[in-house]
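Student: This is a predicted model, with the sequence first.
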Amino acid sequence: MGTAGAGAEGTAGERRQLINVAYRLLGSLTEAEDAVQDAYARWYGLPRSRQEEILSPGAWLTTVTSRICLDLLGSARARRERYVGAWLPEPLPDRTEWGPSGGSGPAYRADPADQIVLDESVAMAFLVVLESMTPAERVAIVLHDVFRYPFAEIADVLHRTPAACKQLAASARKRVSAAPAPTPATSRADVVRQVKEAWEDKDIAALVALLNPAAVMTADGGGMAGTIPRPLKGGTRIAQYMVAMADKAPGLELLERSVNGAPGLVARRAGIVMTVASFDFSDGRVTRIWVVRNPEKLRPWAEAGRPVAG
């Protein structure tokens, strides 16, 4: 469990784990940072005698962070209603695309995005499914299925019985299992590359061939960047829209990049990341495209777009 009396030395190392938990719960790196900072503020606000009574500061911080996230999720519906257009999780770059890391000093800038473990639990498709769950379901499945917390500890977060938490996770799991099985990474990269080439060539026929006829494109501009106001449905309509956008955006550079650990595309102009696109696939064709253009959600990409010194 841990040792009693742990202070700064015993809690500082928990930050990476807490950021990983909070990002999966909230789908927002900015909100995850705030939640973790709030949890640490509460820890350091405890009397020293109370800190010494806590056998596992890490477990305490995880519980508090999860409760903060639960409160945020509870108010998220109202905030989503005020949001301009569709709301999508914040996309994350691969840590290998960051500037110099793993050291200290002026050349090193520790960023929360660099602390996220990129696996299937941060895939855009999974995060979007999490958005369809109740806050309690989301907390239950993330803590149990992703981070392997026992239901007895999750019960303390949700203020429910372990049996009720187990039922919440089972309900959430059904939503996840309803999603299509993931396509192998190599196949995904091949399709994304073909989409990029067809987009650059403004080849509508080639794009239509790569898109499922029932494909859906959802875009998030947050009212700060122009984009489609609601999901666009149909492979042909999406292909036509993509080519129309290419005509209106001369000088746009398309790059194949890892987005939340999966093959994706980044559109850059004059070295500035303007758009990040994630994809989902079925039978070798694109079924979903998630496009993030809200500049506030592209903050990690500003640093990731800089060349690595070497």
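Tutor: Nice, thanks for sending it over. Numbering: from 1, shown residues only.
Student: hey, let's count contacts and neighbours off CA atoms from now on
Tutor: Fine.
Student: mind listing what's buried in the one helix or strand Lys166 maps to?
Tutor: Using DSSP states H and E, the element containing Lys166 is helix 162-177. Residues 162, 165-166, 168-169, 171-173, 176 are the ones in helix 162-177 that count as buried (16 or more other CA atoms under 10 Å).
Student: Ok, stretch 277-297 next?
Tutor: 277-281, 284-295, 297.
Student: Leaving out sequence neighbours, find the closest residue to Leu210.
Tutor: Arg285 (5.3 Å; CA to CA, 6 or more residues apart in numbering).
Student: picking up where we left off before, from the contact counts, what lies against the helix or strand just after the helix holding Lys166?
Tutor: Per DSSP H and E, the first helix or strand lying C-terminal to helix 162-177 is helix 185-200. Of the remaining helices and strands, those touching helix 185-200 by 3 or more CA pairs under 8 Å, 6 or more residues apart in numbering; DSSP states H and E are helix 204-210, helix 235-248, strand 253-259, strand 262-269.
Student: Please compare the first structure with the one that follows:
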Amino acid sequence: MHAQDLLARRFETHRGHLRAVAYRMLGSVSEADDAVQEAWLRLARHDTEDVTNLVGWLTTVVSRICLDMLRTRATRREAPLDLLAELGNADFDSDPEHEAVLIDSVGRALLVVLDTLGPDERVAFVLHDLFALPFDQIAPILGRTTATTKKLASRARHRVQGETTATATELAEQRHVVEAFLTAARGGDLTALLAVLAPDVVRVADPAALPAGLSAVVRGATTVAKETVLLQRRSRVATLALVNGSVGILVAPRGALLLAITVTVRGDRVAGYQVIADPARLRELDLAVLPQ
């Protein structure tokens, strides 16, 4: 067999790993595939006689490609309001199957939080915390010292984990209520929604988050529940997360933050929630992954 064919076969055995690394760094299926393809092109042009650890070499190459892509991004993948317009305010179908599998394996909340990190922080965190690469191997990829790389990963880890003044018990209680609300919303279950909403619940939303004709402020369990059912499709791409230190909801089609929902829990009911769509307000939120 031709040497290039053998090399291609060896590369294919590592494609899944490389795609996983690239996707966690970039948060985009198409960009991850581009990065992996570029890694193959570089491998094909490289004299492999000095490569003793092919998967390690490829991981380094893909990481550098992703880092360059992250550093050259002028803006996020899609501005929230642009994405909202693209989805037509109502078209919140589930992600395409191949992308949904990747999103589920990473978690929508983690993808959103990773998108708030700087390029170097993101690469350091992904390679060390998600793929257990030693810091002394990550440092040359970033062009940093090992000590600085550790600090970058630590700072990223702090952002991912977030902060909250709530106790573990309080968080668990919030999670139970908000999860019940989201489950009912996904199922379009009006009865379950009425059971989890307080009678005097208030929903406030940025106008950009709403289809034409819906009020920015809605009061009362029945009205709020009916509207939630009307917007059921959004819940299919929603996930729980820490939002400003409390359990909230992120709506993130294709892993890109579109809406954030802060929820006020009173007892075992949702007393109110606010839907945030304005990009400036979204950037001000403290978002983190819920502790397991």
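Tutor: On my side now, so go ahead. Treat the numbers as computed from the prediction; the structure is a model and nothing was measured.
Student: quick revisit: the buried residues of helix 162-177 of the first structure: which two are farthest apart?
Tutor: Farthest apart among the buried residues of helix 162-177 of the first structure by CA to CA are Pro162 and Val176. That separation is 21.0 Å.
Student: how close does the one residue sitting closest to the centre of the second structure get to Ala241 of the second structure?
Tutor: Among the residues of the second structure, the one closest to the centroid is Leu111, at 2.1 Å (CA atoms, centre = their mean). Using CA to CA, to the nearest Å, Leu111 of the second structure is found at 11 Å from Ala241 of the second structure.
Student: cool, and Pro134 of the second structure?
Tutor: In terms of CA to CA, Pro134 of the second structure sits 29 Å off from Ala241 of the second structure.
Student: Same question for the residue with the largest distance to the centre of the first structure, what's its three-state structure.
Tutor: What lies farthest from the middle of the first structure is Ser49; by CA atoms, centre = their mean that is 37.6 Å. Here Ser49 of the first structure is helix, with the state taken from DSSP: H, G, I helix; E, B strand; the rest coil.
Student: all helices of the stretch 51-200 of the first structure, in order?
Tutor: 57-82, 124-131, 135-141, 151-158, 162-177, 185-200 (DSSP state H, counting those that start in this stretch).
Student: Comparing those helices, which comes out most buried?
Tutor: When the helices of the stretch 51-200 of the first structure are scored by mean count of other CA atoms under 10 Å, the highest mean neighbour count falls to helix 135-141 (a mean of 25).
Student: in the second structure, what residues pair with that one?
Tutor: Against the second structure, the aligned range for helix 135-141 of the first structure is residues 119-125 (TM-score structural alignment).
Student: mean deviation of that stretch from the first structure?
Tutor: When the first structure is superposed, stretch 119-125 of the second structure averages 0.5 Å from its matched positions, counting by mean CA distance after the TM-score superposition for the first structure.
Student: In contact with the residue nearest to the centre of the second structure, which residues?
Tutor: Neighbour list for Leu111 of the second structure: 24, 27, 103, 255-256 [criterion: CA atoms under 8 Å, 6 or more residues apart in numbering].
Student: Could you rerun that using 7 Å?
Tutor: 27, 255 (CA atoms under 7 Å, 6 or more residues apart in numbering).
Student: cool, and Lys150 of the second structure?
Tutor: Applying CA under 7 Å, 6+ apart, we find Lys150 of the second structure in contact with Phe135.
Student: Give the equivalent position in the first structure for it.
Tutor: Under the alignment (TM-score structural alignment), Lys150 of the second structure pairs with Lys166 of the first structure.
Student: Could you measure from its match over to Thr63 of the first structure?
Tutor: Per CA to CA, Lys166 of the first structure is found 17 Å from Thr63 of the first structure.
Student: Repeat that for Met245 of the first structure.
Tutor: 45 Å.
Student: Hmm, Val263 of the second structure is touching Leu250, no?
Tutor: No: counting by CA atoms under 7 Å, Val263 of the second structure stays clear of Leu250, with 11.1 Å between them.
Student: Could you find the closest non-adjacent residue to Arg64 of the second structure?
Tutor: In this structure, Arg64 of the second structure finds its nearest non-sequential neighbour in Ile141, 6.0 Å apart by CA to CA, 6+ apart.
Student: re the thing from before, can I get the helices and strands packed on helix 185-200 of the first structure in JSON lines with mean neighbour count and distance to His144 of the first structure?
Tutor: Shown next, in JSON lines, are those (neighbours: other CA atoms under 10 Å; distance: least, CA to CA, whole Å):
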{"stretch": "helix 204-210", "mean neighbour count": "19", "distance to His144 of the first structure": "36"}
{"stretch": "helix 235-248", "mean neighbour count": "17", "distance to His144 of the first structure": "37"}
{"stretch": "strand 253-259", "mean neighbour count": "19", "distance to His144 of the first structure": "25"}
{"stretch": "strand 262-269", "mean neighbour count": "20", "distance to His144 of the first structure": "23"}
